[in-house]
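# Please work out how this folds:
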Amino acid sequence: MSRHVLVTGAASGIGLSVAQHAAAAGDDVTLVDHRPEALDAAADTVRAVAGSGAADGGRVSVLVADLRDPEAPGSVVSTAWDTAPVDVLVNAAGVYPATPFLELDAATWDGVQDVNVRAPLLATVTLGRLATAAGRTPSVVNITSGAALRARPGAAPYSTSKAALEMVTRASALELGAAGIRVNAVAPGFVVVDSTVNPVSDEYAAAVSPNPLGRPGAPADIAKAVLWLADPEQSGWVTGTVLRVDGGSSTGAHTLPLSTTTSTPGTDSTRQGVPA
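Purely as a prediction, here's the structure:
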């Protein structure tokens, strides 16, 4: 039986890949984004694969919404639900402007938190209300980031927002668990996406992309993890967790050289100290 999967930030990148994989599996998909033309183009690519994995389902709908509007997250969930009850909510929309710390102001800070934290929270609240009233048990998957664990220059709002979203994930799972609603998160490492909303420089990509597995991530890597977490047959006893899909980049400082050498202690090639 097909599910109804609602994906925010679905016009490009990870959100689009999630929508494509869900549609290919035969799910009905509603794509949400604030860019009408990009959203329509994305919907066409999703329709091209829709229903290939099942005999029924594969219907594709779009909703244009600016998630900075505090009314928008609940509205898109309610509107999608009126079409068919939402079985999976994927909060993939996110922004990550690079702003030096001393140039931060309230508007910049709030703009990131509104999209990256408040929107998924309010969307989950609305889905929780509708689902509990209807006696249904949907699943929610939030997209966080390795930045939730590690600050970096220019990313104070973004890193803070993703750390907050991981706590939102746990808090939501705690409070909705009694109703059978599962809430989890996927934290991607560096993923190569074609995005005009959140472009990154080649220098930045080169600095953050190394990981033990030796390749950057692809949106499909994240989409598959999202849909595994969303599937009650595969992960029915998993809630409140953050699945790090990052090629191992969160394992530690894997690019550092060995902290010791084979030189004789006391020579110029050694230093006294405790490895960090």
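# When you work out contacts or count neighbours from here on, use the C-alpha atoms and nothing else.
Noted.
# all strands for this protein, in order.
4-8, 28-33, 60-64, 88-91, 139-143, 182-188, 242-245 (DSSP state E).
# Can I get those in a markdown table including mean neighbour count?
Below are those laid out as a markdown table (neighbours: other CA atoms under 10 Å):
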| stretch | mean neighbour count |
| --- | --- |
| strand 4-8 | 29 |
| strand 28-33 | 28 |
| strand 60-64 | 20 |
| strand 88-91 | 26 |
| strand 139-143 | 28 |
| strand 182-188 | 26 |
| strand 242-245 | 20 |
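# can you put the ones you listed in JSON lines and add distance to Arg129?
Listed next are the strands of the chain as JSON lines, based on distance: least, CA to CA, whole Å:
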{"stretch": "strand 4-8", "distance to Arg129": "16"}
{"stretch": "strand 28-33", "distance to Arg129": "19"}
{"stretch": "strand 60-64", "distance to Arg129": "20"}
{"stretch": "strand 88-91", "distance to Arg129": "13"}
{"stretch": "strand 139-143", "distance to Arg129": "13"}
{"stretch": "strand 182-188", "distance to Arg129": "14"}
{"stretch": "strand 242-245", "distance to Arg129": "23"}
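# One more sequence to fold, the one below, so I can look at both together:
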Amino acid sequence: MKDSIFDLTGKTVMVTGGGTGLGRHFAEVMAAAGARVIVCARRVEKLTETVSAIEAAGGQAVAQAMDVTSEDSVREAFAAAVGDSVVDVVVNNAGVVAKPSLLDTDVETWDNVQAANLKGPWLVAREAVRRLAAAEKPGRVVNISSILGSAVQKGTGPYSASKAALLHLTRNMAVEWARYGVTVNAIAPGYYVTDLAGEFLESPKGKALLARIPQRRLGVYDDLSGAILLLASDASAYMTGTCITVDGGLSLPIV
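Down below sits the predicted model:
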């Protein structure tokens, strides 16, 4: 991929939630494009599996423990992973879901979802951009939102609220950080078989959902490869504050 506008050779990329699912896929795709990848999560054992897969394919990767909801943990993870240097590209992928209806959701569950899905991306991006600004280097932030950030589905209130807020936070970040040469964009995936969505997709409701997708299929991880490479690379140098939806058309119909 060298000499391509999507080439990431020489770049350091951090992927939160990089041990499983979409996060692992993003890490593998960007490592294949030449990046040195730092995969972060609280479950370090899963991260080592991602690192091993990347190294087996000839890429560069390291695992770094991080709790995205903790300011101290985020700061310490950056220091351990890059010292006084910078992370060129941040992919804020870590997130959690909550199943109860809004009436049945307790305060602790609500707070946990907002902390992981909204506060976490802010803390990680803030640390990255502070370092980039001090070093006078450009960078990229990619926030992984969801089609539920702009659509409504029963039983996903806390999650949907956090993803909607993340989309607006993306726009705020884009406006404030453009002066530092940092672009901030988002990806809104539809339904993919991941650790978070797998159980739902196997349920009767999940199978009924499949019939509502215009392309009549669930997403596969490779459907997101182009979007992540676009937003992480120089190919998106004049894009900021936008969201790329990758959902097979699910969010298009209004009835």
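# Tell me how the two chains score on TM-score.
For this chain pair, the superposition-based TM-score is 0.90 by TM-score structural alignment, normalised by the length of structure 2; 244 aligned residues with a CA RMSD of 1.7 Å.
# before we move on, the earlier item: can you tell which of the strands of structure 1 is closest to Ala173 of structure 1?
In terms of CA to CA, the element of the strands of structure 1 nearest to Ala173 of structure 1 is strand 182-188, at 4.9 Å.
# what's in contact with that closest one?
Strand 182-188 of structure 1 has contacts (CA atoms under 8 Å, 6 or more residues apart in numbering) with 137-146, 166, 169-170, 172-173, 176, 217, 222, 225-226, 229, 238-246.
# Now that strand on structure 2. Mean distance?
Comparison of strand 182-188 of structure 1 with structure 2 after fitting gives an average deviation of 0.3 Å (mean CA distance after the TM-score superposition for structure 1).
# What sits closest to the equivalent of Lys99 of structure 2 over in structure 1 if chain neighbours are left out?
Aligning on TM-score structural alignment places Lys99 of structure 2 opposite Ala98 in structure 1. Spatial nearest neighbour of Ala98 of structure 1, chain neighbours left out: Gly154 (4.7 Å); criterion: CA to CA, 6 or more residues apart in numbering.
# mind listing what the aligned partner of the one you found in structure 2 touches?
Taking TM-score structural alignment, the alignment pairs Gly154 of structure 1 with Gly155 from structure 2. By CA under 8 Å, 6+ apart, the contact list for Gly155 of structure 2 reads 98-102.
# do that again at 6 Å, thanks
With contact set as CA atoms under 6 Å, 6 or more residues apart in numbering, Gly155 of structure 2 has these partners: 99-101.
# where's the nearest residue to Val246 of structure 2 once chain neighbours are set aside relative to Tyr180 of structure 2, distance?
Nearest non-adjacent residue to Val246 of structure 2, counting by CA to CA, 6+ apart: Pro189, 4.9 Å away. For Pro189 of structure 2, the distance to Tyr180 of structure 2 equals 28 Å [CA to CA, to the nearest Å].
# same deal with Phe200 of structure 2?
Separation of Phe200 of structure 2 from Tyr180 of structure 2 (CA to CA): 41 Å.
# now do Leu123 of structure 2
Remark: distance between Leu123 of structure 2 and Tyr180 of structure 2 (CA to CA) = 17 Å.
# Neighbour count: these two, which is higher?
Leu123 (20 against 17; other CA atoms under 10 Å).
# Just the buried residues from the contacts of strand 182-188 of structure 1, in ChimeraX please.
Per 16 or more other CA atoms under 10 Å, the buried members of those correspond to this ChimeraX selection:
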select :137,138,139,140,141,142,143,144,145,146,166,169,170,172,173,176,217,222,225,226,229,239,240,241,242,243,244,245,246
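# Among the contacts of strand 182-188 of structure 1, which are located in helices?
Of the positions in the contacts of strand 182-188 of structure 1, 166, 169-170, 172-173, 176, 222, 225-226, 229 sit in helices, assigned by DSSP state H.
# which pair in these spans the largest distance?
Greatest spatial distance in those: Leu176 and Ile222, 24.3 Å, computed using CA to CA.
# Spatially, what comes nearest to Ala128 of structure 2 if we skip its sequence neighbours?
Per CA to CA, 6+ apart, closest to Ala128 of structure 2 is Val87, 6.1 Å.
# Tell me how many other residues surround the one you found.
Neighbours of Val87 of structure 2 (other CA under 10 Å): 25.
# try the one 10 residues further on
Val97 of structure 2: 20 surrounding residues under other CA under 10 Å.
# separation between the nearest residue to it once chain neighbours are set aside and Ser101 of structure 2?
Here the nearest residue to Val97 of structure 2 in space, its sequence neighbours aside, is Tyr159; by CA to CA, 6+ apart that works out to 5.6 Å. Remark: distance between Tyr159 of structure 2 and Ser101 of structure 2 (CA to CA) = 11 Å.
# circling back to that earlier point, distance to Ser251 of structure 2 and neighbour count for the contacts of Gly155 of structure 2 - can I get that in TSV?
Formatted as TSV, these follow (distance: CA to CA, whole Å; neighbours: other CA atoms under 10 Å):
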residue	distance to Ser251 of structure 2	neighbour count
Lys99	21	15
Pro100	23	15
Ser101	21	13
